[in-house]
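Novice: Would you be able to build a 3D model of this:
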Amino acid sequence: MRVVRLAVGPGAAGRALVVARAFAAAADLGEAAADQLAVVVEECVVNIVEHGRPASRTRVVVRLSMAAAGCVRLAFSDAGVAFDPRAAATAEPNLERGGGAGLALIKAWCEIEAYERRAGRNRLVLRSRS
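Specialist: As a prediction, this is how the structure comes out:
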């Protein structure tokens, strides 16, 4: 298991990406699975920082572990606004801004195992499909 606590800010997604790549290498994931893991981790952290608006002194906690059948379990905890991705509609990409596909990718590549809001924090648990 790998756990990292990231300071909220512009470098959080980059640091999360480094952790995801190191985890994938240590777990000997194939190239495609490692790439998908990196995208999912980066998208989740970017969404938390950009859209969740957590206070600047808080941390985003990312936990990565191996699950059954070679799948990866990802858990994210943050103090941003409540957001349950199970209830969110996936929008078409925003061609002007260059974004908008992240949630659709996350839902395509991962199963959402759980979401809860407790004690002012969101907790999202995903499991990769491969």
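
Novice: For the rest of this, base every contact and every neighbour count on C-alpha atoms.
Specialist: Fine.

Novice: In space, not sequence, find me the middle residue of this structure.
Specialist: C44 (3.1 Å; C-alpha atoms, centre = their mean).

Novice: Another sequence for comparison is provided below:
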Amino acid sequence: MSSRESPTDWQRIEVAGPTALGDAVASARRYALDKELGPSDCARLCIIVEELLTNLLEHGGLTHPQIAVEFDRFDGAIRLIIEDNGSPFDPRSAIPDNAIPDRGGNAGLRLVQSWSEIMSYESSGGQNRLELLLELGGS
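Specialist: Next comes the predicted model:
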């Protein structure tokens, strides 16, 4: 771990209600700027958070969304963990060819799958936990 990458690189935020999406994306941006990520890495992190939470809020069956987002920088990567109370959905199971043309054709999930590595997904007791790894310095 380099001197810039320390245990204090971990951050957890909790968002809820109608401002959950905006609050989560704003937190991702603040985290990226605080950790001095490059513009491309900052944009990719924010887009991944936005896409995953947009899908969750639109398709997760949530009447009272409660979402936690964790960021952890280490070894040239950001670990992103999203915990939520939505319907179970493992993005690894999304079939890229099941395009929805009037809604963007699942472009958001394809970005998430190409810009990050989905490390794990689990659902238990009405809670979901998704862990992704975003390599820094990517394009």
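
Novice: Can you tell me what the residue nearest to the centre of the first structure aligns to in the second structure?
Specialist: For C44 of the first structure, the aligned position in the second structure is L52, judged by TM-score structural alignment.

Novice: got it, and R117 of the first structure?
Specialist: Checking TM-score structural alignment: R117 of the first structure goes with S123.

Novice: The strand or helix carrying its match vs the first structure, average offset?
Specialist: Assigning secondary structure by DSSP states H and E places S123 of the second structure in strand 117-124. Superposed on the first structure, strand 117-124 of the second structure shows a mean distance to its aligned partners of 0.6 Å (mean C-alpha distance after the TM-score superposition for the first structure).

Novice: A7 of the first structure and G14 of the first structure: what is the separation?
Specialist: 11 Å (C-alpha to C-alpha, to the nearest Å).

Novice: Could you do I106 of the first structure as well?
Specialist: 18 Å.

Novice: any idea how far E122 of the second structure is from R110 of the second structure?
Specialist: R110 of the second structure is 20 Å from E122 of the second structure, by C-alpha to C-alpha.

Novice: repeat for E51 of the second structure
Specialist: For E51 of the second structure, the distance to E122 of the second structure - C-alpha to C-alpha - is 19 Å.
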